[in-house]
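Enquirer: next comes the sequence, and after it the predicted model I'd like to discuss.
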Amino acid sequence: MANKQDNLSAILYGVEDLRLEQRPIPEINDNEVLLEMDCVGICGSDVHYLVHGRIGDFVVEKPMIVGHESSGVVAKVGKNVTNLKVGDRVAIEPGVGCRLCEFCKTGKYNLCEKMIFCATPPVNGNLSRYYKHAADFCHKLPPNVSMEEGALLEPLSVGVHACLRAGVGPGSEVLILGAGPIGLVTLLTAKAMGATKILITDMIQGRLDVAKELGATHTLLVSRDLDEKTIVKKIHEVMETVPSKTIECCGGETTSRLAILATKSGGCVVIVGMGQAEVKIPLCNALVREVDIRGVFRYVNAYPIALSLIASGAVDAKKLVTHHFDITETTKAFETSRYGHGGAIKVMIHCQPRDKNNSKPFNS
């Protein structure tokens, strides 16, 4: 175990003000565990808070520890905890509902109005040496799943939830708009769920090259100077069909419009990306063709599915991790993620020496 006097933490004070400081080691309650943190991936939301200081109504008004894509090792358990023991390696599902409201009781805890979610103001995240969390939202990792893969369960769960919302299954023909980290995990999930045709679009060829390696059957490089009718036509030509499932992973008005226009009548559009609060979309087009439009807010009941996909080998997410940094290099890690240095896709920060808690090296 690390020195228990050392709880180095990455703290966001405001726009462009990210600092490394010592924080007290948290005291746990009877239903919590204290975790010695291992891996924390940088999410687009972490970068957004750094650059803008807010996401919608969530505003950084006081110093906040960042990070929520994570894994760790149980260092201490509360007296009521029976599902975990000291030394267990776990993936940390970062959002905990109240357990009492209608949404929690009906299994839709992601919609809980009292949801406590890591690194969402004013709640602290877990890019620290030590962090406490609800024991029942920690998922024990089998020996063949690395700590990095445990951290990747968070973005992968978004892909799982999106594909479930879209109804992806054997034989599905899927269009994914955006080949960033969320688009790529959605691609991996759709492939594992049996989709036979998957076209993914992006404006950066390097991302599409990665998508091809991960199993996309088709890719399409798009540019800002192409009008939407031309892009829709190209999508249909490349796929040699009209997709029945479209998953939008960019958060732009342009791609939300394309998602509707490119989808088969009677099909389903799932909007994962969150951009402006209000956008203009071709709603009448969707109505007269009975194209369902569904939203996604994080994920729900998806962690066990994501873990089984990785543990079984149905999904190999290791190629998503392009860069590794020690927690003391957090500023450099954020710069790499923010600016895409070196073709960065998923940047992983290690709170302990890399591979310390893996049964075998991550990339073996």
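Expert: Yep, it's here.
Enquirer: CA atoms for contacts and neighbours, from now on please.
Expert: Will do.
Enquirer: residue boundaries of the helices in the stretch 151-300 of the chain?
Expert: 181-192, 205-213, 228-239, 253-262, 283-288 (DSSP state H, counting those that start in this stretch).
Enquirer: got a markdown table for those, with mean neighbour count and distance to Val59 too?
Expert: Converted to a markdown table, the helices of the stretch 151-300 of the chain look like this (neighbours: other Cα atoms under 10 Å; distance: least, Cα to Cα, whole Å):
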| stretch | mean neighbour count | distance to Val59 |
| --- | --- | --- |
| helix 181-192 | 26 | 23 |
| helix 205-213 | 18 | 31 |
| helix 228-239 | 15 | 34 |
| helix 253-262 | 22 | 23 |
| helix 283-288 | 14 | 31 |
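Enquirer: here comes the other one, which I'd like you to weigh against the first:
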Amino acid sequence: MLNKRSFGSNSCKETDTRCYDDTKRNYEYRKERNCEENTDDDDNDTSLLNETRNEVIRIMEPCTVERCLEAIPSFSEYDILVRTEAVALSGSDLHYYETGGKSYPGMTLGHDATGIVQEVGCSITKIRPGDRVVLESGLACGICDYCKKGCYNICNNLIFNGFLRKYQVHPADLCHKIPDDVDTIEATLTQTLALGCQACFKAQILPTTNVLVIGAGSTAISTALCARAIGAGNICVASTLKEPLETIEKTFNFNCLHYEADMQYCTILECLYSVLHDWPDAVINCAVSEKTMNLSVMALKPCGVCVLAECDAECACFNAMDVLMKNLKLIPSFRSINMFPTALHLIEDGKAPIGRLIANIFQWQEVEHAFRKALHESNVGNRKVIVRCAEPEEDETFKKEDCKT
């Protein structure tokens, strides 16, 4: 009988405890000794904090960040213990920050993260303590019908592991080694780039493909970067958002098309043709709405493909007759499947300088300021805010000019 995967549980047999590093046993010994030596509760709490440094970010009330102290998690023979290095604040984090977490008390924050391996379970052979890893945060059950088909991104029991904490336990098979030439700060955006990679592969982009990317967010940028890395013939990024488009054009040197929301379709299509000098073979829609769907259907060549990557609206009415008569394919691209290695490869080779999206890096003590800044960026632009959870070394300052180009 199949059982669900156990994440973060202490399932190793007693005889396997020798596989764990001495650090865990030393920690337990020091904690007991501190409790015996310190009689004052406040002193005990301070000592425990100094020993574990396992602070956790909680948001129970809207726009109120709290730092709590938790024990170091235990883990199974297939898990690893990670010391979090950096976290890129994502849309789910900001939604939680705005609304508060009382409705979702078990949810953990920080899903785009990198870390350094501290300990490994008994059965882990490919990852060692000291390895730098980027973490795929979605935890699939592994036994539902979708997981068996390889579609773990739509697992019936999918949950997310958060890394806005000093230490976290995670399944080793969802941890990807960061290449030596890639900075851990830039690697936090691996998930962002993976979304773009999957959208491009769904569209089956080739060097002869003309690509229209609709949207001006981080997913649209990562999609355009991946299409360029593949060698797509012509790429155009179109959006109604003027300032984010200007950032894309200046930072990544893409051909961009700004159009007004109330502009006539014929006018938009004329402008699009003047940029691409042809009609697109593929449209990757990162801002699905009625306007963008009709624009996609009208612009595509016959037998073209439209990938739906992100939504601006839940419902969108478009011309189904054009889809049928032009034999168009509409393909969804939701989350990502096995795209982290590809994304890391593109970053390492300098073909996808996703680190240029980073707007600010905040230290752990500045996490509340980081949330406010990230919320501002999400409202006005497309850049990312990073929280550095570990103390930086003197020579480890991240600079955007050091990104792979």
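Expert: Good, I have the coordinates. In this text the structure is predicted, and so the values were computed from the model without any measurement.
Enquirer: mind checking which of the helices of the stretch 151-300 of structure 1 is nearest Ser146 of structure 1?
Expert: Closest to Ser146 of structure 1 of these is helix 181-192 (Cα to Cα; 17.1 Å).
Enquirer: list the contacts of the closest one.
Expert: With Cα atoms under 8 Å, 6 or more residues apart in numbering as the test, helix 181-192 of structure 1 has contacts from 155-156, 158-160, 162-163, 168-169, 174, 176-177, 198, 200, 211, 214-216, 249, 309, 314-317, 320, 345-346.
Enquirer: quick one, which of these are buried?
Expert: Among the contacts of helix 181-192 of structure 1, those buried by neighbour count (16 or more other Cα atoms under 10 Å) are 155-156, 158-160, 162-163, 168-169, 174, 176-177, 198, 200, 211, 214-216, 249, 309, 315-317, 320, 345-346.
Enquirer: tell me how many other residues surround the counterpart of Asp227 of structure 1 in structure 2.
Expert: Residue pairing (TM-score structural alignment): Asp227 of structure 1 is matched to Gln264 of structure 2. If you count neighbours by other Cα atoms under 10 Å, Gln264 of structure 2 ends up with 10.
Enquirer: setting aside sequence neighbours, what's the nearest residue to the residue nearest the centre of structure 1?
Expert: The structure's structure 1 has its C-alpha centroid closest to Pro155; by Cα atoms, centre = their mean the separation is 2.0 Å. Distances taken as Cα to Cα, 6 or more residues apart in numbering place Ile182 nearest to Pro155 of structure 1, at 6.4 Å, with adjacent residues excluded.
Enquirer: now that neighbour: how far from Ala277 of structure 1?
Expert: Between Ile182 of structure 1 and Ala277 of structure 1 the computed distance is 20 Å (Cα to Cα, to the nearest Å).
Enquirer: in the stretch 251-364 of structure 1, which spans are strands?
Expert: Listed in chain order, the strands of the stretch 251-364 of structure 1 (DSSP state E, counting those that start in this stretch) span 268-271, 292-295, 321-326, 346-350.
Enquirer: measure the mean distance from the first one to structure 2 post-superposition.
Expert: Following superposition, strand 268-271 of structure 1 is found to deviate from structure 2 by 0.6 Å on average (mean Cα distance after the TM-score superposition for structure 1).
Enquirer: against structure 2, where does that strand fall?
Expert: Against structure 2, strand 268-271 of structure 1 falls on residues 305-308 (TM-score structural alignment).
Enquirer: likewise the second one?
Expert: For strand 292-295 of structure 1, the aligned range in structure 2 is residues 329-332, judged by TM-score structural alignment.
Enquirer: how about residues contacting the matching stretch?
Expert: Residues outside stretch 329-332 of structure 2 that contact it (Cα under 8 Å, 6+ apart): 202-203, 303-309, 323.
Enquirer: same thing with stretch 291-301 of structure 2?
Expert: Outside stretch 291-301 of structure 2, the residues that reach it (Cα under 8 Å, 6+ apart) are 214, 261, 265, 269, 279-283, 285, 306, 316-319, 322-323, 326, 328.
Enquirer: filter these to the buried ones?
Expert: Buried subset of these (neighbour count, 16+ other Cα under 10 Å): 214, 265, 269, 279-283, 285, 306, 318, 323, 326, 328.
Enquirer: quick one: which of the residues you listed is nearest to Tyr167 of structure 2?
Expert: Closest to Tyr167 of structure 2, out of all of those and judged by Cα to Cα, is Asn285, at 36.9 Å.
Enquirer: the closest one maps to what in structure 1?
Expert: Counting by TM-score structural alignment, the partner of Asn285 of structure 2 is Glu248.
Enquirer: quick one: that match from Glu173 of structure 1, how far?
Expert: Per Cα to Cα, Glu248 of structure 1 is found 14 Å from Glu173 of structure 1.
Enquirer: got JSON lines for the strands of the stretch 251-364 of structure 1, with distance to Tyr339 of structure 1 too?
Expert: Shown next, in JSON lines, are those (distance: least, Cα to Cα, whole Å):
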{"stretch": "strand 268-271", "distance to Tyr339 of structure 1": "25"}
{"stretch": "strand 292-295", "distance to Tyr339 of structure 1": "28"}
{"stretch": "strand 321-326", "distance to Tyr339 of structure 1": "13"}
{"stretch": "strand 346-350", "distance to Tyr339 of structure 1": "11"}
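Enquirer: which one of those strands lies nearest to Val86 of structure 1?
Expert: Val86 of structure 1 lies closest, by Cα to Cα, to one member of these: strand 346-350, at 20.1 Å.
Enquirer: helices and strands around the closest one, which ones?
Expert: Contacts defined by 3 or more Cα pairs under 8 Å, 6 or more residues apart in numbering; DSSP states H and E place strand 346-350 of structure 1 against strand 32-41, strand 321-326, helix 330-339.
Enquirer: now it: which residue numbers in structure 2?
Expert: The aligned range for strand 346-350 of structure 1 in structure 2 is 384-388, by TM-score structural alignment.
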